[in-house]
Each structure stands twice: as C-alpha cells, then as structure tokens.
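Q: With the input below, show me the fold.
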Amino acid sequence: MSVISTRKDGDVLVVTSKNPPVNALGQAVRAGLADAIAQAAADDTIKAIVITCEGRTFFAGADITEFGKPPVGPSLPEVIDAIEASAKPVVAAIHGTALGGGLEVALGCHYRIAAASAKLGLPEVKLGLLPGAGGTQRLPRVVGVEAALPMVVKGDPIPAATAERIGLVDKLVADDQLTESGVAFARSVIGASSHPVSSARTDKIDTSLGDAFFDEFRKTELRRLKGFEAPEACIQAVRAAIDLPFADGIKRERELFGQLMTGTQSAALRHVFFAERAASKIDGIPADTPVLPIAKVGILGAGTMGGGIAMNFLTAGIPVTILEREQAALDRGVAIIRKNYERSAARGKFTTDQVAQCMDRLTPTLEMTDLADCDLVIEAVFEHMEVKKEVFTKLDAIVKPGAILASNTSYLNVDEMAAVTKRPEYVLGLHFFSPANVMRLLEIVKAAKTAPAVLKTAMALSKKIGKVAVVSGVCHGFIGNRMLSPRQQAANAMLMQGIAPWAVDDALTDFGMPMGPFQMADLAGLDLGWDKANSKGETIRDVLCERDRRGQKTGKGFYDYDENRRRTPSKEVEEIIAAFAAKSGGAAQSFTSEEIRDRLLFPMVNEGAKILDEGMAQRASDIDTVWINGYGWPAYTGGPMFWADTIGLDTVVAGLKAFGHEVSPYLADKAAKGERFNG
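A: As a prediction, the model looks like this:
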C-alpha cells in the first residue's frame, strides 16, 4: 500500500500521508508528495490541494534513520520547492505536531490551518543540527525574525494558538473536522488572484535588526546552551534571511547544515536521541508479559527525596499516601510539596486548579497500615541497610500480596532487602535523583529475583511520570554512583599531588559539566558522614571540617563563599593541601587542564567497561543516558562511553596505563581490536 494516497473532493485534491507512527518524511513519503503535486498540476479539474496526515500527527520530522546513508531522491528541499511552485493553492491541514521537516513542508504550502490542539516547531537544534530544508529562511519571512529566532535556536514547539497569533497558521479549526475544514478553506481561496509564497515574502523582514539585536539574543538565551555549536549556527542561518536574497540564504543554510551534520556534536546528540529510546528495551522480557496496574502509590519518608518522588506520581494523576514517623516532619513535608507546586504555578507550569487537584491526591499519614492497599510502595528512608531491612520486613507483612516494594537506595544491595520479604520477585530498586520532581533520570535496579512483569511495569510507570529510565543490575552504586567513585578518588589523589581543587573543578566545568567534584562536595556538605568525635585530622576533609569549613552552609569549605554563595579560591585551603602534599613525600605535580580532565574521566570510562563486562548495564548507551540525565554530563559529547569512542579507546587505555590504573580487560580487548563501545 502506498504511504501517500490521493482522492478528489470535487475540485480539491486531498493528499493524505499514511506512514505511522509519526508520518516521518522518508523517501517513499517524499516521492509520494512530489507525485501528488505533479498529478494536481496535470489535471485541469483540480483547482486546489490539501495536504493532511492520518494517525495521531502531521509530519513530525525527517526520517532520522536515513541520516548517514546515501541520499535517495527526491530530497525534502526539492519536494518543498515543488509544493511552493504549484500554480494551484496548497493548504497544509495540521494536527498533532508539525515538527522539523513537517513544519518545513507546511511552510512550503501557501496556507496553513491547524487543529487547536496542534503544536508546531523546528527542534533540529536538539540533534545538533539546524532546519535543512529551507526552514531558517521561510519561517522568518512568514512570522518575522523576532518570532522565528527562538523557534529555530531553542527548538521548543509552540501551541497552535501562538502560531496563529504570529501568522504561522492562517486559521484554527476543530480537531474532528480537520480535513473538511481544509477542503473548505482551499475552496475559499481558489478564486484569489495570487497566493502567498513564503520564499518570496518580504513584508515581515525587518532589515533594521542588526548586530545589537542578535548579540542581545545570544546574551540572554545562549547561556544555558554554552558549549553547543548548533545554536550559533542557527542564529547565523536566520541572520541570512535578513542579509541575503532567498536563494543565497538557502545556500548558507545548506552550508551550515553540512558543517553540523559532519561534526562530532551532531553525531553525539543523535546518539543521545537513540540511546534514550534504546534504554527502554529490555532483553529477556517476553512481548506478552503483562503490565501490572498501579492505581495507588505509597511512599515512606516525607523529606526532600520522598516529597519529590511523591510529586512525580501526583502530577501524573496517581494518588499517593505518604508516611512519616512524626507529625511535625509530615506537616513539613506536605508543606514543601505544596510550596513546590505553587512555585511552579507562579511560573505558569500549572494552574491553581491543577495544584489543588495534585494536592487532593495526596494522603499524609503516620500509620504504616494505611499503605496496605497500595500497588507500589517506595521507601525513601535513611541509607542504612539495617534500617532498610526493617522497613521491608514491616511492609511485606502489611502491604497486599502482589504489590511492588521498591527502594530508593543509591548504593545498597537490593537483593539483601528482597531476601527479608516473602515476595522477592516483587522487589526492585527505583533510584530517583535529587530533586526527584525535576531530574529526568530513574535508575531501575533489577534484583536477582525481580519478576519480568514487575520490571516491565516499572519501565511503563517511569514513562508515565516523565522519567528516562535505565535498568541496572545490583552492584555498589549501580551505574552512576559506581562510576562517580573512581572520579572522586582521582580528584582526591590530585590534591595530594599539590593540584588545587579549583584547577580540578575548572577542568570539568570547561569540559561542560555543571560542577566539579569539590564544588559538589561543598554543596552537599563536607561533614556528610564525618564523625566529629573520632576525627583526628588524618585527611584533608577532616581538617576542613575541624576548622568549620563544612561547605556552602558554613560559608566556607574547599572554597570561600560570599553571601550569594559565589565561590572564590581559599588561601587557607591551599596551605592545608600543600601541607598534606609535603607530608606524603611526593614532589608537587603540574598538569594542564586537559591532563586533569583525562585523569578524572578515563577511570570513569574504565569503570563503565567493567559494568558492561559484568552485565550490570545492558548496553554502553545506557551508561551514557545515565550520565547525561542524572549527572549533567554534556550531551554534546554523547556521554562518557560515546566520548571514549570519539577520542579512541586506545587513547583511553594508554592514558590509564600512564596514570597507573589497572585496565579493564573488556576495554583493553575492544581497544586492541579497534572497536567501539557503541556499535
């Protein structure tokens, strides 16, 4: 069956795409569209054309599985040019999402109508690219540069109502009358003497917008996109719509697109895109495995973590019973949840009614028996195995048979917790990252006896609450924290070699991490796990804590902090480190920023290789997904394992040997064979 069908509705040709699930603009779709336009041109009884799509969405973008493969015509720019050149008016009837190439097709049409629920956008920048089929040139001509620039550079879709307001959509119509409305609209413009051609429009181009306008945009909008190459290329492409005629602007767009497509950042970001989707696929689970119903969730602990976890379910419409031991702690936790929702509402994320609905789904309690009818119970109590075992023993006795029991542990052995229950097949780890209502990552820890249906249910639930889930086996620290440990050891070792903590941190922030290990330590508090009574000044941390340098909360830690928590290097810390380094007897070292970075990151890659070798992660891209979504690893490098692939595994092995590390046999073998972690 053809992916593009045509039918006549009187004097209007209705062209329909049937390419589920998202009507991606693959070769067959492109060829079908070109043929349909040619068919309309050759038939004198056809006076107008409507382009629409079956299923849940309009064209939602290019077929990215074609990326990197030899192109097969017609190209998308050729198809869009043919649509725009039609002597008969072409109307795009949009529902669902018109994204990327889909919006570029719509911009090639003379008119655009949209279902009120539709969204339109150019998200190519999120794959390290820019719209490459005329989008950077047509959109500014249709809506003006000021409206087009953020759409192209930031890549976020806009609702149909906004699209109508800025002139991108000509008319909003009812969702269930899209095709009929498209035909009626097309018929209404048949008699017009001319039809708007996006590429020929100049009425929305403000030639007075110069360097100052674009520089201000960079200053205000690109701070959070530091390190990404595509946003700047997008700015340059949109600038071309002002400075150059359309044909020359298209050439500039293609030139910039080619530079990005062949660069490492786009390859990395496309890897990230596919990695997130691959993470949801778990080997060994039969397709007919059922997903268990989760109608009510229980949470032990109303602290920062427990409250944040609760918000995920409340926002998704799932009732939550939250348990604390004391009324004051319970009241405080509920108040913080409400405050977080109200803060989000003030930013426009929720309405007042939605906040009220979320809070109505929350049942606070001091009685563990109130968790009896929950389908899933997550404990977020103190990170101590004996405490966890006690909790699981009690829950197993109280909560109904068939309910899932989960631990939010970040390090501890989930198998040990499962062993104290009579339902080990219903136990697993759900490691949320703080703040749990914001961070996208969820490590799902598969215990030895976790049933396939329980694992599949956890994966489905993670999607419902908007998380990117990655499955880990049971090992100390799972995937993310296990790899963090060798990095911290390497950082501490460098202090003993006389390297300043700010030099270590700067090497990572220059690489693109949000903060370095010593900034992170100051934020968490240096006294976390420190025993004042038994401290003997044996480590740098001991001395810092003894001097009340306990991190940001005391105004000083590895750094000195002002009242706004801005950090500056500390002379006192420098002296403490120098004394320890001298005592260790080694000569003070000097490393470049790149050498520091490699000493920190190569051991992480080595640990990642061990995780893969042990089967604790299913694939290298899962490790990349964990680090990008849970630890702020710069997405434009693709994650630690993809970054290692990019610089060469032989480079990593040579560095590890030079630093005195034992190289994982799995890593050494791959390097020797010239292989990559990711395919």
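
Q: When you work out contacts or count neighbours from here on, use the C-alpha atoms and nothing else.
A: Will do.

Q: what's the neighbour count on residue 455?
A: 27 (other Cα atoms under 10 Å).

Q: Likewise for the one 10 residues further on?
A: The number of residues packed around residue 465, counting by other Cα under 10 Å, is 19.

Q: pretty sure it is in contact with residue 313, am I right?
A: Yes. Using Cα atoms under 8 Å, residue 465 makes contact with residue 313 at a distance of 6.2 Å.

Q: Just give me the neighbour total for residue 589.
A: By the criterion of other Cα under 10 Å, residue 589 has 12 neighbours.

Q: again, but for residue 177
A: When neighbours are counted by other Cα under 10 Å, residue 177 registers 10.

Q: Look up how far residue 184 lies from it.
A: Distance of residue 177 to residue 184, given as Cα to Cα, to the nearest Å: 10 Å.

Q: likewise residue 199?
A: 25 Å.

Q: who has more neighbours, those two?
A: Applying other Cα under 10 Å to residue 199 and residue 184 shows that residue 199 carries more neighbours, namely 22 against 13.

Q: Summarise which helices and strands the host helix or strand of residue 416 is packed against.
A: Using DSSP states H and E, residue 416 sits in helix 414-419. Counting contacts by 3 or more Cα pairs under 8 Å, 6 or more residues apart in numbering; DSSP states H and E, helix 414-419 packs against helix 385-398, strand 427-432.

Q: what's downstream of the last one, the next helix or strand?
A: On the C-terminal side of strand 427-432, the closest following helix or strand by DSSP H and E is strand 441-445.

Q: so what's residue 544 up against?
A: 526, 550, 557-558, 573 (Cα atoms under 8 Å, 6 or more residues apart in numbering).

Q: tell me which element it is part of?
A: Going by DSSP H and E, residue 544 is in helix 540-546.

Q: could you point out which element follows that helix?
A: That would be, after helix 540-546 and using DSSP H and E, strand 559-561.

Q: Show me what the very next helix or strand once past that following strand is packed against.
A: Sequence order places strand 567-569 as the next helix or strand after strand 559-561, per DSSP H and E. Counting contacts by 3+ Cα pairs under 8 Å, 6+ apart, strand 567-569 packs against strand 559-561.

Q: Next, the second sequence, to be compared with the first:
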Amino acid sequence: MIQTEQHGAVRVIVIGNPPVNALGAAVRQGLAEAIAKAEADDATRAIVLRGAGRLFSGGADIREFDQPSIEPFLPELLDVIEAGATPVVAALHGTAFGGGLELAMACHYRVAAPSARLGLPEVRIGLLPGAGGTQRLPRLAGIEASLQMILSGDPVTARQAATSGLVDRVIEEARLTEDAVTFALEVAVPGGPRRTAGLAPTLEEGAFERAAERSRRQAGLDAPVACLEAIRGAVELPFREGIARERALFERLAKGRQSQALRHVFFAERACGKVDDLPQDIRTLPIARVGIVGAGTMGGGIAMNFLSAGLPVTLVEREQAAIDRGVAIIRRNYERTARRGRLTQEQVEAAMALLSPSLAFEDLAACDLVIEAVFETLAIKQEVFRRLDGIVREGAILATNTSYLDVDAIAAVTRRPSHVLGLHFFSPANVMRLLEVVRGAATAPEVLATAMATAKRIGKVAVVARVCHGFIGNRMLEPRQRQAERLVLEGARPQDVDRVLRDFGMPMGPFQMADLAGLDLGWDEASSSGGTLREMLCERGRRGQKNGRGYYDYDDERNRTASGEVEALIRDFAVRSGITQRAIPDDEIRERLLYPMVDEGARILAEGIAQRASDIDVVWVNGYGWPAATGGPMFWADGIGLATVVAGLRRHGGDTAVSNALAERAASGRNLVS
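A: As a prediction, this is how the structure comes out:
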C-alpha cells in the first residue's frame, strides 16, 4: 500500500489504496514506517508525499468509525509528521478530501496540480474534521475561508487554495513528482521546516457572525454547531488545547444518532447500486444515443440529464408548438444555470447542440435507449410502446417513466419484454438525484445492468425496484396521504398536518405536495361522484397551485394561505360522513403519518420489491426530502424501536392491520436495517 522512490536527496512516498487511497489502518502503519525510515536516512534531505492513481487521498476509512481503533491513530500520525526534522511536501492531484487534506496540512508544505480539489466534507456525515483540520486550516487559509470550507463541506480548486495560502505552489500535472521534488529541495534549508501548528490564524472581522448567519439554514443539525465551536478554538486557544477541543467534539458527534444516520445514508447510497443477482463482470449494452418521447416538463428534464453527460438526444413530440416549448424550456434552464456560474456559455451551447427535436417517431429508430414520458395512463403508454417496438432497432432498450403503473403490462405489448423496464425519474428530473429502476418480470440481466450503469453515467443515485403499484416511494406515500385526509376529517387543519411534517424535517407536507402536483392528477370529471374530499375540491374548481386554489389559496407568487372555504368544506364533509371532529395533538399527527409508511416499507421488503431496507431509505432521502439526519424511514424506525411503531399503529387504528412483516420483527427484537 505504501511505496517509496528515491529521487536523489528526496524520498518520494506513494500512498496506494484503491479506489480512493483511504487512510485505513494498514495505510497508516505503512506511512508511519516509511516516514520514520526517511527521517533516519542521512542522505534524504526532504520527503514528498503523493497518492497513487488519480488522486491524493479521499480521507479516512469511514467503516473504521464503528470499530475498535487500531494504532497508529490518524491524529497522532499527523503530529509525528509535523514534528519531524525533515521537510515533508504533499503533492496533491485529483482530490484531497477529509483526512487526506488533514494529512496534507500536517505536512510542512503543499504543492498541487491545477486539477486538484481540496475539501473537508465531514459535516455532510454529521462530523467535523477530527485529525486537526479545524486547527490547521485556519492557520493556513484564515478563519473566513476555513468557516466556508468546513461548514459547507464544499471543496476548493488548487488556484483558490493557493490564493488563500492553503497551497504553496500550483505545479504542472504532467510533472507532479518532478516539480514536487524540485520544490522540496528549495525548502530543505537550514533552520528546519515550517510547521503549521506554529502559525497564527488570520481572523477577519465579522467572520464568525457571517458564518453563524449562513448556518441558520442548517438549524437542528449538531455538526455545524460543533464545527463553529472547534474553529473558535483555533483563535481562542493554544494549538494543543484547540486539538483537544476538536477531539472531544468529534467523539461526541461520532456517537450521536445524527452522524450515525448520515453515515448510514452515505453507505446506503453506495450499496444501492449493487444488484444482488447480477455478476460483477456482466456485459452492458452500449448507449450512444437516447430518445425521449414527450417534451413536457418531465421529458425535457430527463433529456437534460443525458445532454449534460454528453449524450445526443432525439426528443419527439406530436405537435410543433409542444416541441418548441420543450426546447425553449431546456434552453432556459441551461441559461439560468449559466447565470449562476455553474456552466459556461460554451457548455450551454455544447449541450443544446446535442439535442435533435422531432415530430417523427421514425427518428428514434437508431437510438440505443428510448424513454417514454407521456401522460400517466396505461392505455396511452401501451400505445406508445407498440409504436416504438415497430420502429426502434432490435436490441435497443425501451423504458417507461411511469410513477405507478404496471411495467409488465407495458412490456407485454412489445415483442421485446426482455428489453423493457421502468426508469422513474423524479421531478424536476434535471435536478433530483434519485432514479427508481423498475425491473420487470422479463427484464434481461444485461438490460438492468445497463440501466444502472447509465444512471451512474448521468449522475443519478439508482435504486432497483420490482413491479408493484407505486414501486417503493409512491407506494409508501399512499398510506401517508390516506392518513392525512383522515386527520383533517377528524379535526386537524391541513396547515397543521403540513407543519408537523415540516417540523420533522420534510420540505413540505402532504397537502402542499398535493397542491404542487395538482389535485386533478388522475381525476376524471365524467366519473367524479364527490365521494372523497379530493374529488369534491376538484369539482369546486380547486385544482392546486396551477390555478391558485387547492387545499390552500395562492397569490400570483404562489405564496399559500389557509383557505376558509376548504375548512368549511372539510367540516361539512365530516358531518355528512358521521365523523366527530376533535383537536388532534402534534404527536398523534406525526405518528399517524409516519408509522404507516414504516409498515408499508416492511411489506415492500417482505415482498422483495426492494432489495434491502437501506434502499428504501435512499429513495426517501433523495426522492422525497426525508431528513437525512434521521437516516430515512427504515433507519429512523429502528432508532425509535419497532415495538414503538407497532404499538402506535395499533393504538391509532390504521386503514389496515399491522403487517406480519413488521410485527414479527418487532416481537423478535430484529431491526429493519440489518
């Protein structure tokens, strides 16, 4: 894992631990030995430390956080490196993240290739840099830059790092080792190396106040508060006392439920890409051109994923006005991103040049993957697939973007059910990370593997689901929505139900979500009987945000206010239904909304719709805004206890009995997330 090379008077130590050169126990042991040998060699005037492959180091091995510690510990190893008499130069390329950057900061000097990105992302898993990062970064880059990097977790470029003082010199990528060796000889002068711990941090006026204001958006999270406290230690305390404060804060966070939850999500997002019954060496199909049927909001958003990844897209619509509108929206979205500085105008034009709008299905013939994004009606989707099956080349993949419908019934109208599956993008499709990959009964293994590889190519977090109504996410949404409607009939107001979920950490409540999606989604005016609250609202012309009247009233800026008309309608409906209304406490609202979701998740697991409980958590965190700091519904339920969930379901009396899948786990003391 550790290799050494002698370049004259400079010892080059190379960290090799694929895929990210993580600083696990074996790497730390090897690094300690290599440094000690170089220090003991009188012919070695300086040391260069670099990473093998494409990057310096992705940081600590997070899996070790929940295991017994193995010496040498990273903080102690970094202290040894910094205290050494032989100057150590970190040569950075690719990424230097987390413990990798902390290692670089413990070195006496840093050089970086222009491509290097440096960051401390620990706050994203509920931690703070725990190997001296909160103390060394302020001494190199100042308090302002340190607060920005540590509280956001966002990386900086090599040029930005050089401007702040974090990096001493930017050097050529192709000559990384050679130029680092040259630099090491320049700094190997009498008087000893420069040690970061001996530097004084630069405190810009108002830096902490500005950081506190920015971190209000992270209210309720423990890690940002601890990060601020640790960084203050760099200003208020001597280095050693600041390190002690950092370590105490780190250990407190690491044992806390928030960090455990965020680490669960971290590993769950990496596990969800593994399909249990697919061999690792399975052949995938080439995807060089993508076709999309439907240029509406969803179709256009889907197209942007592929255009941004450099894949040409043929976008088909029935009418010229629809295709023109769709192309205009795509361009407008790209232009907005460019104005925010996230794209150059050249990148915008390059993406748009890959788009081929068309009114002819025949133009999809040569596509390798065609995604249907038309109206959510089975008969319409089946007709689209019949047409595609007769046009698109044999061996190409046909995918439906359905949110609920039977993928097998759609595949059955084609002569290629083995090459049909669901690709359920979430709106807005060009922004949301989640992609549910729905595996049909006949979907071929190589087709599924290709879909998963393509999802990764376009930057999505893909979760495999089997076929059922609503798959994973929307299937769990339905019992929550039923409970929400029962709650308002029993006396809770829509705004109270929504508030309870927002207080829990969700971005919006069920009635806000219904208004956003449109109350008339799936509603048929011809067959409507006013038998449900939603039907009654639609019959009154209350269709949601689209016309300014749903469960809420909306102004021209779509700001919502409680609707007296809706509250009166709910009261009248309750009276006609024989329901006595009462005040309902927040705890009951929360339990009645969330516990049925957990029960449905247990059913999904038992039926094999999802591969693993953590996949369900990935769906809800990335597709529906479930607060990541609770780990997702399955991890959260384990934390409060499955017996508590079962007791709550029985106490409140849900629409159906508690599932055997959940009741048996609770009775046996087993968790959902193993």
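
Q: What does the superposition give as a TM-score?
A: The TM-score (TM-score structural alignment, normalised by the length of structure 2) is 0.97; 672 aligned residues with a Cα RMSD of 1.5 Å.

Q: re earlier: so can I have a markdown table of the helices and strands packed on helix 414-419 of structure 1 showing distance to residue 243 of structure 1 and mean neighbour count?
A: Formatted as a markdown table, these follow (distance: least, Cα to Cα, whole Å; neighbours: other Cα atoms under 10 Å):
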| stretch | distance to residue 243 of structure 1 | mean neighbour count |
| --- | --- | --- |
| helix 385-398 | 65 | 16 |
| strand 427-432 | 49 | 28 |
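
Q: Ok, which of the ones you listed comes nearest residue 288 of structure 1?
A: Nearest of these to residue 288 of structure 1, taken as Cα to Cα: strand 427-432 at 20.8 Å.

Q: In structure 2, which residues correspond to that closest one?
A: Aligned using TM-score structural alignment, strand 427-432 of structure 1 spans residues 420-425 in structure 2.

Q: ok, the counterpart of residue 236 of structure 1 in structure 2 - how many residues close by?
A: By TM-score structural alignment, residue 236 of structure 1 lines up with residue 229 in structure 2. Residue 229 of structure 2 is flanked by 16 other residues according to other Cα under 10 Å.

Q: quick one on the thing from earlier: nearest to residue 318 of structure 1, out of the helices and strands packed on helix 414-419 of structure 1?
A: Taking Cα to Cα, strand 427-432 is the member of these nearest to residue 318 of structure 1, at 16.8 Å.

Q: The closest one vs structure 2, average offset?
A: The superposed strand 427-432 of structure 1 is, by mean Cα distance after the TM-score superposition for structure 1, a mean 0.5 Å from where its aligned residues fall in structure 2.

Q: Show the secondary-structure elements that that strand is packed against.
A: strand 404-407, helix 414-419, strand 441-445.

Q: which residues touch the second one?
A: By Cα under 8 Å, 6+ apart, the list of residues contacting helix 414-419 of structure 1 from outside reads 385, 388-389, 392, 407, 424-425, 427-429, 445, 447-449, 474.

Q: same thing but at 6 Å, please
A: Contact with helix 414-419 of structure 1 is made by 389, 424, 427, 447, as judged by Cα atoms under 6 Å, 6 or more residues apart in numbering.

Q: Quick check: buried residues in it?
A: By neighbour count with 16 or more other Cα atoms under 10 Å, helix 414-419 of structure 1 contains the buried residues 414-415, 417-419.

Q: roughly how far is that helix from the heart of the chain?
A: 31 Å (Cα atoms, centre = their mean, to the nearest Å).

Q: Superposed on structure 2, what's the mean shift for it?
A: Here the mean offset of helix 414-419 of structure 1 against structure 2 after fitting is 0.8 Å, by mean Cα distance after the TM-score superposition for structure 1.

Q: Quick one: map residue 568 of structure 1 onto structure 2.
A: Residue 568 of structure 1 maps onto residue 561 in structure 2, by TM-score structural alignment.

Q: meant to ask about residue 384 of structure 1, not that
A: Residue 384 of structure 1 maps onto residue 377 in structure 2, by TM-score structural alignment.

Q: Just give the nearest non-adjacent residue to that match, would you?
A: If the residues on either side of it in the chain are set aside, residue 377 of structure 2 comes closest to residue 405, at 7.9 Å by Cα to Cα, 6 or more residues apart in numbering.

Q: returning to what we had before: adding distance to residue 666 of structure 1 as columns, could you present the contacts of helix 414-419 of structure 1 in JSON lines?
A: What follows is the contacts of helix 414-419 of structure 1, written out as JSON lines (distance: Cα to Cα, whole Å):
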{"residue": "389", "distance to residue 666 of structure 1": "35"}
{"residue": "424", "distance to residue 666 of structure 1": "32"}
{"residue": "427", "distance to residue 666 of structure 1": "31"}
{"residue": "447", "distance to residue 666 of structure 1": "24"}
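
Q: State the distance from the residue nearest to residue 377 of structure 2 to residue 303 of structure 2.
A: Distance, residue 405 of structure 2 to residue 303 of structure 2, using Cα to Cα: 22 Å.

Q: of these two, who's got more company?
A: residue 303 (27 against 20).

Q: For residue 345 of structure 1, see how far away the counterpart of that one in structure 1 is.
A: Alignment note (TM-score structural alignment): residue 303 of structure 2 maps to residue 310 of structure 1. Distance, residue 310 of structure 1 to residue 345 of structure 1, by Cα to Cα: 17 Å.

Q: Right, I'll leave it there.
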